[in-house]
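Peer 1: give me a 3D structure for the following:
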Amino acid sequence: MAEAQKDILESDEWQKAVDYEITDHDIERQRKLLGFDQAAKTREYIQTATEDNIRNFAHGCGDDNPLYCDPDYARKTRWGGLIAPAMMCAQINRPMLGDPVPDEIKALRKSLFRGIHVFVSGSQWDFYRPVRPGDTIYSFNGDETCEVKASEFAGKSVITVRRDVKVNQRGEVVAVYRILRVLTERKTAAKKGKNLSIQPASYTDEEFAKIEEIYAAEQVQGATKRYFEDVEKGDSLGVQAKGPLTVTDVICFHAGGYGFVPYAPTANRLAHKNRKRIAPFYVKNEQGIPDVAQRLHWDPKWAQAIGNPMAYDYGVMRENFLYQYLSDWMGDDAIVLHVHDEIRKFNYMGDVQTVTGEVLAKRKTDDGQNVVDVAVKFTNQRGEESVRATATIALPTKDNPLPLYPEVPRALAQKAAAMMARHWELGGK
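Peer 2: Predicted coordinates:
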């Protein structure tokens, strides 16, 4: 064990921060919560899409696709104006009003998994319509599954899937976002220390020049249509680079609109109020200052204290990088219908990801859409696969140039409409 990590783990404050365990009682309570949907009352950094915040979010992910960034260009496309990168709708939310949470649900949630580390390990997306400037996004969510696993990295862990239904101001379902979350005991991960031998990446001028060559060769399909007829099984989706990861990348992602409310980084009086509200989320650093537990994304000492060699990215950053890769390949007229991704390795500061993909199959869906199924992977400089993903993309055909979004399942559409109707009844904005 590194001396820096040993000193941290032996301090009273750090020990207090990692002295929480996953209990059978918490697991039982979590399982009783499955199937309960609630209006999401969080007010994210972005509540209504605008041309500016769509562009800023894209830029925060390193994406300069003119469909998201250039209104003059976008007006000439099938969309008639800017649309948001589809995964951006996860970061847009205005509070949805709903009926009070039943007392029995409140009791189950009270201090549930208190002090337990949570990280996103993947997601699944189903898309039903674009987000345009002027769209306000609301959501309701609930946990769908809860599974207990033994983890090589962190001992006992709990795997949960939460479904977020994203709805616009017209009561239309925009997307369904299923988030795979892994809950682990901080002290177990710290003691395991499995990854502490990983050394920070460094690059010679020649090695960095090769990364720059990949960036220089990247192309956006854009207005050049990629027709279904011209795509074949086994075709490459091209090569992109992401990284090397820096703290600046994490800052840009937050500045672009990733708020992660109610755990968003805050300052001064807002930080004071947050410390009073969610005290276990704040852990003293080596200067005796309570700071957010999520600083493991930029603070190497805290990252080491919970079993990692250095700070690492948010999984959702790579999910948005994935969408950029798909969007660049498919062109303006195509539509991503479905994405499934698995975050398989940490992406540490200094790591560079090489993104590659291929076409797995061509087919026609039950509703007559011509689609391709693709596989994508991110590989870091150590040769490890850090992301594994599949996606289904509807492409234009030469006789039907505009693919369409699928219909929202009837039961889900009705529930979304009912949730929004209740929101308006309660005086929602």
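Peer 1: drop to CA atoms for contacts and neighbour counts, all remaining ones
Peer 2: OK.
Peer 1: how is the most centrally placed residue in the chain assigned, secondary-structure-wise?
Peer 2: Ranked by distance to the mean C-alpha position of the chain (CA atoms, centre = their mean), the top residue is Val316 at 2.5 Å. Secondary structure assignment for Val316 (DSSP: H, G, I helix; E, B strand; the rest coil): helix.
Peer 1: what of Gly234?
Peer 2: Put simply, Gly234 is coil when judged by three-state DSSP.
Peer 1: which residues touch it?
Peer 2: Contacts of Gly234 were listed using CA atoms under 8 Å, 6 or more residues apart in numbering, and they are Glu358, Val359, Leu360.
Peer 1: separation between it and Gly357?
Peer 2: Shown here: Gly234 relative to Gly357, a distance of 9 Å by CA to CA, to the nearest Å.
Peer 1: now the strands for the stretch 51-200 of the chain?
Peer 2: Under the criterion DSSP state E, counting those that start in this stretch, the stretch 51-200 of the chain contains strands at 117-127, 137-151, 155-168, 173-184.
Peer 1: show me what the third one is packed against.
Peer 2: When contacts are defined as 3 or more CA pairs under 8 Å, 6 or more residues apart in numbering; DSSP states H and E, strand 155-168 sits against strand 137-151, strand 173-184.
Peer 1: quick one: that strand to chain centroid distance?
Peer 2: Strand 155-168 sits 11 Å away from the centroid of its parent chain (CA atoms, centre = their mean, to the nearest Å).
Peer 1: do the first one as well
Peer 2: When C-alpha coordinates are averaged (CA atoms, centre = their mean), strand 117-127 and its chain have centres 6 Å apart.
Peer 1: now the angle between strand 173-184 and that strand, please.
Peer 2: Interaxial angle of strand 117-127 relative to strand 173-184 (axes from the mean of the first three to the mean of the last three CA atoms, to 10 degrees): 160 degrees.
Peer 1: for strand 117-127, buried residues please.
Peer 2: For strand 117-127, a neighbour-count test (16 or more other CA atoms under 10 Å) marks His117, Val118, Val120, Ser121, Gly122, Ser123, Gln124, Trp125, Asp126, Phe127 as buried.
Peer 1: which elements pack onto it?
Peer 2: By 3+ CA pairs under 8 Å, 6+ apart, strand 117-127 packs against strand 173-184, helix 315-330, strand 335-343.
Peer 1: would you reformat these as JSON lines and include distance to Val250?
Peer 2: Below are those laid out as JSON lines (distance: least, CA to CA, whole Å):
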{"stretch": "strand 173-184", "distance to Val250": "20"}
{"stretch": "helix 315-330", "distance to Val250": "8"}
{"stretch": "strand 335-343", "distance to Val250": "17"}
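Peer 1: of all those, which one is nearest Gly350?
Peer 2: Comparison of those against Gly350 by CA to CA identifies helix 315-330 as nearest, at 14.5 Å.
Peer 1: one more sequence to fold, the one below, so I can look at both together:
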Amino acid sequence: MENRREPTLDLSPYLDVIGKELEQPEQFNYEVTRDSIRHFAHSVDDYNALYLDADFASSTKWKGIIAPPGYLMSHGHSAWIIPRLPKLQDPEGGELNLFAHAADDWTFLKPARPGNFIRSSSRLASADLKSGRKMGTSVLLRLETVFFDQYGEKIATRGGQYFLMNSSRGGPINQSPYPPLPDGGTRNVIQPTRFPGTFSLPAARRDSQRYYEDVNVGDELPVLEIPPVMLQNLGRFNAATIGTGVDEVGGEHDGMPDAYVFGHLRISWFARLILNWAGPNSWIHQLTQRNRQWLLIGFRASCAGVVKAKGMTDGEAWIDIDLTCDCELGFVTNVGTARVVLPLRHSR
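Peer 2: All right, here's what the predicted structure looks like:
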């Protein structure tokens, strides 16, 4: 039997920078404002009054507006850092030129509020050689980012995983579960430009509070239905987080038959799903998501959750939730987990 040849790749350019603080380009946001929070919330269609209505937010335990969980990407986004990492070639001499987002894990320690001044710091935590039929030789990178407020206090951490691969190998497209599109075609539907005053927004959503005593293991969260995501939706998200648009539609993009929905959006979708159900005095302490399959523009998605555990730690009541995001075609695009802190109905 012929011995399988293990892939070889010189990872020394990455190994040399592991654990070192990476050069931080200029952030899109530094100061947290009501407007920057509002713009982000609108970009992900999350109209929670906790983010938008000062009077309502003042009636909660937070005593004022706080930012949604995904908002901190506007203060430190991997899209700024990854292009600054070294370039590599695969064993055949092809450039590893495609960064494919694989997973996120967030820990939220305290809320971001208007008036905060937030800086981020990133480092490469690991670089591991991978080989598989889907992607050929690739490198799995873990990028870790810490967010600090103006007092130097840590408010959140994020771990992001990315595959670095050769896009010409065609691995992702060969595994695509989507129906073929006409050559150069797209499912994108052009929408009218959203000039201020030319469209109306939904009323701010005032969610009911759920208490720890009311939750049981096995409870299912109401499904969050996501309408077909179009290029304009991606552009709004990019504008709120990295200050740019997006112009990738029709034909192949990163080995896919059309533009695809950013995996980073699942953090906002999962957070919206959870807090719709849990209520404004709840706190998402940990939130993860892992990409299982691409979600192309033009397809609907649905997010669901089920309570898997509950308990008390140091007087704090928490529940753990398993999360999924499904494409309308019937397959799972993302999975995730969350630890959510809930208030007690009866103080102990």
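Peer 1: which residue ranges of structure 1 form helices?
Peer 2: Secondary structure of structure 1 by DSSP state H: the helices cover 3-10, 12-17, 24-32, 51-60, 66-69, 71-75, 103-109, 186-192, 205-217, 247-255, 268-277, 300-305, 315-330, 410-425.
Peer 1: make CSV out of those and add distance to Asp373 of structure 1.
Peer 2: Formatted as CSV, these follow (distance: least, CA to CA, whole Å):
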stretch, distance to Asp373 of structure 1
helix 3-10, 44
helix 12-17, 44
helix 24-32, 34
helix 51-60, 25
helix 66-69, 23
helix 71-75, 26
helix 103-109, 39
helix 186-192, 36
helix 205-217, 24
helix 247-255, 28
helix 268-277, 44
helix 300-305, 37
helix 315-330, 11
helix 410-425, 25
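Peer 1: ok, which of those comes nearest Gln38 of structure 1?
Peer 2: helix 410-425 (9.2 Å).
Peer 1: Provide the aligned range in structure 2 for that closest one.
Peer 2: Under TM-score structural alignment, there is no match for helix 410-425 of structure 1 anywhere in structure 2.
Peer 1: what residue of structure 2 takes the place of Arg388 of structure 1?
Peer 2: Per TM-score structural alignment, Arg388 of structure 1 is aligned with Val335.
Peer 1: tell me if I'm right that its match and Cys325 touch.
Peer 2: Yes. Contact status for Val335 of structure 2 versus Cys325: in contact at 6.2 Å, counting by CA atoms under 8 Å.
Peer 1: the more surrounded of these two?
Peer 2: Between Val335 of structure 2 and Cys325, counting by other CA atoms under 10 Å, Cys325 is the more crowded of the two (27 against 22).
Peer 1: got the contact list for the counterpart of that one in structure 1?
Peer 2: Matched by TM-score structural alignment, Cys325 of structure 2 corresponds to Phe378 in structure 1. Going by CA under 8 Å, 6+ apart, Phe378 of structure 1 touches Gln353, Thr354, Val355, Thr356, Glu385, Ser386, Val387, Arg388.
Peer 1: the fourth one corresponds to which position in structure 2?
Peer 2: Same thing as Thr356 of structure 1. By TM-score structural alignment, Thr356 of structure 1 lines up with Ala304.
Peer 1: residues in contact with the alignment partner in structure 2 of Lys345 of structure 1?
Peer 2: By TM-score structural alignment, Lys345 of structure 1 lines up with Gln293 in structure 2. By CA under 8 Å, 6+ apart, Gln293 of structure 2 lies in contact with Val332, Thr333, Asn334.
Peer 1: count the residues that sit near the closest residue to the first one other than its chain neighbours.
Peer 2: The spatial neighbour of Val332 of structure 2 that comes closest, neighbours along the chain excluded (CA to CA, 6 or more residues apart in numbering), is Asp326 at 4.3 Å. Using other CA under 10 Å, Asp326 of structure 2 has 21 neighbouring residues.
Peer 1: correct me, but Asp326 of structure 2 touches Cys303?
Peer 2: Yes. With contact defined as CA under 8 Å, Asp326 of structure 2 counts as touching Cys303 (6.5 Å).
Peer 1: related to what we said a few turns ago, how far away is the match of Thr356 of structure 1 from Asp214 of structure 2?
Peer 2: 19 Å.
Peer 1: which one of these two has more residues nearby?
Peer 2: Between Ala304 of structure 2 and Asp214, Ala304 has the larger neighbour count (other CA under 10 Å), namely 21 against 9.
Peer 1: next up, the contacts around the match of Thr356 of structure 1.
Peer 2: Taking CA under 8 Å, 6+ apart, we find Ala304 of structure 2 in contact with Glu220, Leu221, Pro222, Val223, Leu224, Leu273, Leu323, Thr324, Cys325.
Peer 1: which residues touch the third one?
Peer 2: Each residue near Pro222 of structure 2 by CA under 8 Å, 6+ apart is listed here: Leu273, Trp277, Ala304, Gly305.
Peer 1: TSV for those, including distance to Gly132 of structure 2?
Peer 2: What follows is those, written out as TSV (distance: CA to CA, whole Å):
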residue	distance to Gly132 of structure 2
Leu273	34
Trp277	40
Ala304	30
Gly305	31
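Peer 1: ok, of the residues you listed, which one's closest to Asp55 of structure 2?
Peer 2: Out of the contacts of Pro222 of structure 2, the member with the shortest distance to Asp55 of structure 2 (by CA to CA) is Trp277, at 20.9 Å.
Peer 1: map the closest one onto structure 1.
Peer 2: Per TM-score structural alignment, Trp277 of structure 2 is aligned with Trp329.
Peer 1: look up the closest residue to its match, ignoring the ones flanking it.
Peer 2: The spatial neighbour of Trp329 of structure 1 that comes closest, neighbours along the chain excluded (CA to CA, 6+ apart), is Gln221 at 5.5 Å.
Peer 1: what does Thr333 of structure 2 give?
Peer 2: Gln293 (4.4 Å).
Peer 1: picking that back up, the residue nearest to the centre of structure 1 against Val120, yeah?
Peer 2: Yes. The pair Val316 of structure 1 / Val120 is scored as a contact, 7.4 Å apart, by CA under 8 Å.
Peer 1: which neighbours do those two share?
Peer 2: Between them, Val316 of structure 1 and Val120 share no contacting residue, judged by CA under 8 Å, 6+ apart.
Peer 1: compare the contacts of Ala304 of structure 2 with structure 1 and list the overlap.
Peer 2: Here is what carries over to structure 1 from the contacts of Ala304 of structure 2, by both residues aligned by TM-score structural alignment, their matches' CA atoms under 8 Å: Glu220, Leu221, Pro222, Val223, Leu224, Leu323, Thr324, Cys325.
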